[in-house]
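Q: Predicted model, plus sequence, below.
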Amino acid sequence: MVLTCKDYHVGWICALPVEYLLAELMLDKVHDSVPYPEDDENEYLLGQIDSKKTGGHHNVVITLLPSAEKGKASAATVAKDMVRTFPNLKIRLLVGIAGGIPGSPVQLGDIVVGAPEDNSPGVIQYDYGKHLEEGTFVRQGSMNKAPRVLRTAIAAVQKNHLRARLVERRDYISYLNMDEVKECATRPPSVGHAPDNEIQEVAVLSTGSDPNKSSIEPALPEVYYGVIASGDAVIKDPEFARKIRERKIQNVLCFEMEAAGLDAYGCLVIKGISDVCNKDKNNDWHRYASAAAAAFARELLTVLRSTEVDNLPSLGNTHWNVPRMLSPLFTGRELLLKHMSEHLVPESDAKSPCRVFVLHGIGGAGKSEAAIKFATENQHSFWGIFWIDADNEQSIQQSFENLANMQIPPLAASDAKSVLQWLANTKNSWLLVLDNCDNIETDFAGYIPSRGGSVIVTTRLTECQHLGVWENVDDLGLEDAIQLLVRACGLKQEDQQAEWSHARAVVNLLGQHALALVHAGAYIKKGFCNLQMYCQTFRAQASKLMEFKPVQQASRYKNVYTMFEISAATLASSDDEDSQTAINLLEIFGLFDRENLDVDMFERAFEYCLVFEKKHGLFWNAGAYQKSLSGTVADVANSFHNSVCVVSPDNGSCDEIYHLDLWHFEQVRSTGLVGSMLVSGFRAACVRLSELSIIRVDKKQILMHPLMHEWAKVRMPLAVQEQVYSRGLCILVLATSMTLTQQDKDRTLLHHISACLDHSVENEIPLNVARALYRLGNYLIKPRTMDLAFQEFVMVPLFNHILKHFHPGSHTYTSRANCLLHW
């Protein structure tokens, strides 16, 4: 039978030539070479190791890192090419030597297997983490666990070793005693380390040994199971090793340099101890330690059924269906990607429910980019990576049809239901990305296979959080956001520090919004302004800058404004009454102060409106008040007048400014937010906005992204702005009517009144608007003692606003306004 690259299921990686040689000696049969791709520079040795259980065998491919290119980067490159050349690899082994830790029970020549008894990851990256105060170091990097079938085989080996009580009866010892192995790798007669004058205890591994002895009785290697520390440096510092031992970090048993580069490949690491972590490192034990590790690897494969390996999913990536390359500006997200890897990368061959990870956040926060980053970094952990455009039903069906046609041969049925069923039953590992799951009418749970594989969901919908493990990605992190901006601006490394404070101001202004930062950088890079000027430019021309769209690095939505407008379009296209009311509430939020949006303030206004209606027998119907009891609506309107009012016989109105009118209640009612005594239209609208990540309600506080708030403000046409201005003032007025003794609410109202005064008024304001402004000023000033700063902040601007835009003929207005202004 002529073998091809597709017939090899076990990959064996070595770092040194001596490891490669001893791996070859463990083969039961060496195979002839097969053709390899021209762009693969790896050196391969092909062969087989027989399985004791079934009479079958494992086809094994052994490769070696390039000379003088050690470390995790080189290991990752070699593994990547190996996967590409041998697409049906099912398991991988990294077999070689490592340095022991002074004081550890692990001796020279012993074997360490990266498989802790608590089933935690077998490799940590000791040089990846954060140095904290007091000199402490928090490790952040860990490697994926070995596949379940290998962990099961390890259990079988451990059982065999317990049965063979004498070490010399274990299988790996018999492989070490093979003539060819003994000839190549004889156990050294001495420990091979000269005593260290300052730290003698590091001259040997065991604290019970005498460092002055030049030799010890020949011993046989023992096997230890635990954590292997991996990093780019050779550890020769006994103090560093001593700290590792004293702190007992993750029960580390040894150090090496390659395993951390194989994080994406589900690799089992097997190491023989060849030296101690001190300055006297030498090569005396390299051959024997390499042989011991290789012998254990051979024993492990002999207890592994070949059928078990054949039935495993392939580790290499065959299908890559990602719509675009990763942005070269991608910055940060390390912790998010770590959490995604821990949850999504398959560690077991058994079929289980789908592993689902939901990336949730507002539009442009970087959800899709995070999904692409994860797919790019972990592509070799999945046989297939399939991208579903979940924008609408048509794009979903088209994406599943494309997935079906990618297969060889194409699937017989290409509808979404059939493809999902096929994914649930295929033995290969796959990753399905459901991107842009933002349609509130679509049940996206129906597009997740019933079992097997991994799924990423990117969405603005809070309701989708229940689909799996989820994280919100709105917060990029201040330092990463600044770094993203300066990179997008094209600043040279030497110029970044000088611009850091200006970049920080822009990041705070834009709320760390990833897409807005990229577009701001593009705007600055084009020369329209510099970093120092951007904040001022944005405040003056927010709409223009939000609509700016770069040619390169463009979003699928073209610009920030259009991207946010997708959410509003979703609401507008819905026939649901709550969605229409949510648009009204969004407009009011845009008028008010973002940092002081308070649930209580709105509910006080709506409660007062309901109490007023009940008192006067009014009910709201078809956009107008109607009377349920005796009398008319006009009678209720007339009840607002006082004895000093001069009422017009034509329309029942007067020119007095000091009292409210039925119009103020009508304005609040027209928002649709009041609801009834039992059902709150306001809360239903908040739910709709929250579902689309436009707002977030935290207890009584309404939280809104600063850029989203700016968009809500600038998106309103002039005619709508005037209407929203009137409605917002009336809500504030009714809220004050319920809080005449609640002075703790004043500061919140102050900020909202101040925000309303920023509203640009083109024409003379109507009497009822002036009444609302007057009432707010009277509320704030009459029962309280106000300091000068308070008056300057709100009071003077408020009444100047009235005097500037309202010019009635009534003497009552002028006298009352002047009285307040000179209070």
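A: Arrived safely. These numbers come from a predicted model, not from an experiment.
Q: Please make it C-alpha for all contacts and neighbour counts, starting now.
A: OK.
Q: How about the secondary structure of the residue nearest the centre of the chain?
A: Nearest to the geometric centre of the chain sits Leu336, at 4.1 Å (Cα atoms, centre = their mean). What DSSP: H, G, I helix; E, B strand; the rest coil gives for Leu336 is helix.
Q: Comparison target below:
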Amino acid sequence: MASLKRLSHADYTIGWICALPLEMAASQAMLDDIHARLPTKPGDENTYCLGEVSGHNIVIACLPSGSYGSITAATVAAHMLSTFRAIRFGLMVGIGGGVPSPEADIRLGDVVVSKPQGGNSGVIFYDFGKILSGEQFERTGTLNKPPQALLTAIAYLESTHMMGSCQMPNILSNMVARYPRMSQFTYPGHEHDELFEAEYDHIGLEQSCDACDKSRLVDREPRLSDDPQVHYGLIASGNMVMRDGHTRDRVAKQPGILCFEMEASGLMDHFPCLVIRGICDYSDSHKNKQWQGYAAATAAAYAKELLSTISARTILKTPAVSEARNTVDNRSNHSNDRDGLSNAEDLERPGSPQMWYCEIPSCSYRSKYEYNWRTHMAKEHDVYSHASSRHDLRSPPTNTPQPQGDSSINDARGALRPKGVKARSTRFRSPDLKRRYTEQQYSNTSVRMGGTTYSGNIIGNTGTIMGNSYTGRG
């Protein structure tokens, strides 16, 4: 047996998350090539399937068996991003409950894709408990919009499908040919697609609707083809399974929801992604598992066709999620620091030869994350030269001892320097490394920030300005 291709963690740029084992199986069946597994970071309990789809390296993870919902999904996504730091965006792929209406002729096996519209990002959150208690529907939040690369891709795919060019049927056929035992993922037949009136509840304890009154079925025009159709719009993510037709319609009619699910709400503000759901039931009391396999397959097939429209170059232009998140966290953590500078004493002395300009590296250093103050604050501050030595801080110093054997230093200019010479950029990955660097004191220094100059001593790389000035957080 040939050995599997082995890449590095940095080679994987797309995260693919599923909630159920059958969703994971359908997703794995979409891989053009399967890669060798890689070690995970300490604390990461996910089990990953690595592979390639349309030239893209994919990381697939499934929620733990028996654990569903937003909290578990958020945990899985966080662990994935900690181990695979180069991921640009995610795909949430699996099954969901449809919301059929005269405006959206949704059938079982169709696919619903989250798409921003009407001021919404494509996924909205709701409190199911309040709905059941009879309160008015109230959205409790929205998911951040997917990256531009995904929005552009779904627009292109939507237009090609309108022209009759859809690769999903071929992808599904190839899946079965490649994996003959995946019979449960094939089309069950339109005769098993039954939509009952919203007010009519399921009869009996069995999942089958054999005992239900067929006269209460909704009369719908037969389709000319059994191929799945794709619908673009809003997906509602809640804290419970929607299984009541009347409640479904009451909730969905207000914002125009096409689908209900439970996991996407856990990714709010943390994992920019597109949510893709294959419709396995109608979010009513008649739901059963007959269509789950096929719905999981159609969702995975759409995801594969979508990725085939995106170039690797386009994905690499998208910032990694970990980088974007660190930037947002850093700016949020230090907004108060910057605001407070306006009230600091103005120590500027025009024409003073003792004046130099630098960035204040005021970052919150936390374990497991990197913060590069040069990256986050370069737009606000510029480095020039040291006041006394006139050393050019924009280039590495000469004859300066470099730390040996410490791979945590990502920038050679982060080495220890003579008194008064400040590094332009340094990353700390551990509290101990930070401590060793903050032991070095830099004096005879002035810092210009926001139009005001502050004088004193800079202590290490913590951004602390000692003296009659401003103290930042390190």
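A: Yes, it's here. Here the structure is a predicted model, which means the values were calculated and not measured.
Q: about what we covered before: tell me how far the residue lying closest to the residue nearest to the centre of the first structure once chain neighbours are set aside lies from Trp430 of the first structure.
A: Residue nearest to Leu336 of the first structure in three dimensions, not counting chain neighbours: Glu471, with 7.8 Å by Cα to Cα, 6 or more residues apart in numbering. Per Cα to Cα, to the nearest Å, Glu471 of the first structure is found 21 Å from Trp430 of the first structure.
Q: Looking at these two, which is more packed in?
A: Using other Cα atoms under 10 Å as the criterion, Glu471 of the first structure and Trp430 rank with Trp430 on top: 29 against 15.
Q: Trace that one over to the second structure, please.
A: Taking TM-score structural alignment, Trp430 of the first structure has no aligned residue in the second structure.
Q: Does Trp430 of the first structure touch Gly384 like I think?
A: Yes - between Trp430 of the first structure and Gly384 a contact is recorded at 4.7 Å, counting by Cα atoms under 8 Å.
Q: Isn't Gly316 of the first structure up against Ile385?
A: No - assessed by Cα under 8 Å, Gly316 of the first structure is found out of contact with Ile385, at 11.0 Å.
Q: any shared contact partners between the two?
A: Taking Cα atoms under 8 Å, 6 or more residues apart in numbering as the criterion, Gly316 of the first structure and Ile385 both touch Gln379.
Q: any chance you could map the strands in the stretch 201-350 of the first structure?
A: 223-225, 227-230, 252-256, 267-276, 319-321 (DSSP state E, counting those that start in this stretch).
Q: just checking, the residue nearest to Leu336 of the first structure touches His360?
A: Yes - with contacts counted by Cα under 8 Å, Glu471 of the first structure reaches His360, the gap being 6.0 Å.
Q: Count the residues that sit near Lys289 of the second structure.
A: By the criterion of other Cα under 10 Å, Lys289 of the second structure has 10 neighbours.
Q: Tell me the spatial nearest neighbour of it, not counting adjacent residues.
A: In space, and not counting its chain neighbours, Lys289 of the second structure is closest to Cys280: 7.4 Å by Cα to Cα, 6+ apart.
Q: Quick one: map the one you found onto the first structure.
A: Under the alignment (TM-score structural alignment), Cys280 of the second structure pairs with Ser274 of the first structure.
Q: Please apply the same query to Tyr232 of the second structure.
A: In the first structure, the residue paired with Tyr232 of the second structure is Tyr225, using TM-score structural alignment.
Q: which residues touch its match?
A: With contacts defined as Cα under 8 Å, 6+ apart, Tyr225 of the first structure is in contact with Val112, Val113, Gly114, Ala115, Pro116, Glu117.
Q: try 6 Å this time
A: By Cα atoms under 6 Å, 6 or more residues apart in numbering, the contact list for Tyr225 of the first structure reads Val112, Val113, Ala115, Pro116.
Q: In three-state terms, label the first one for me.
A: State at Val112 of the first structure, reduced to three classes by three-state DSSP: strand.
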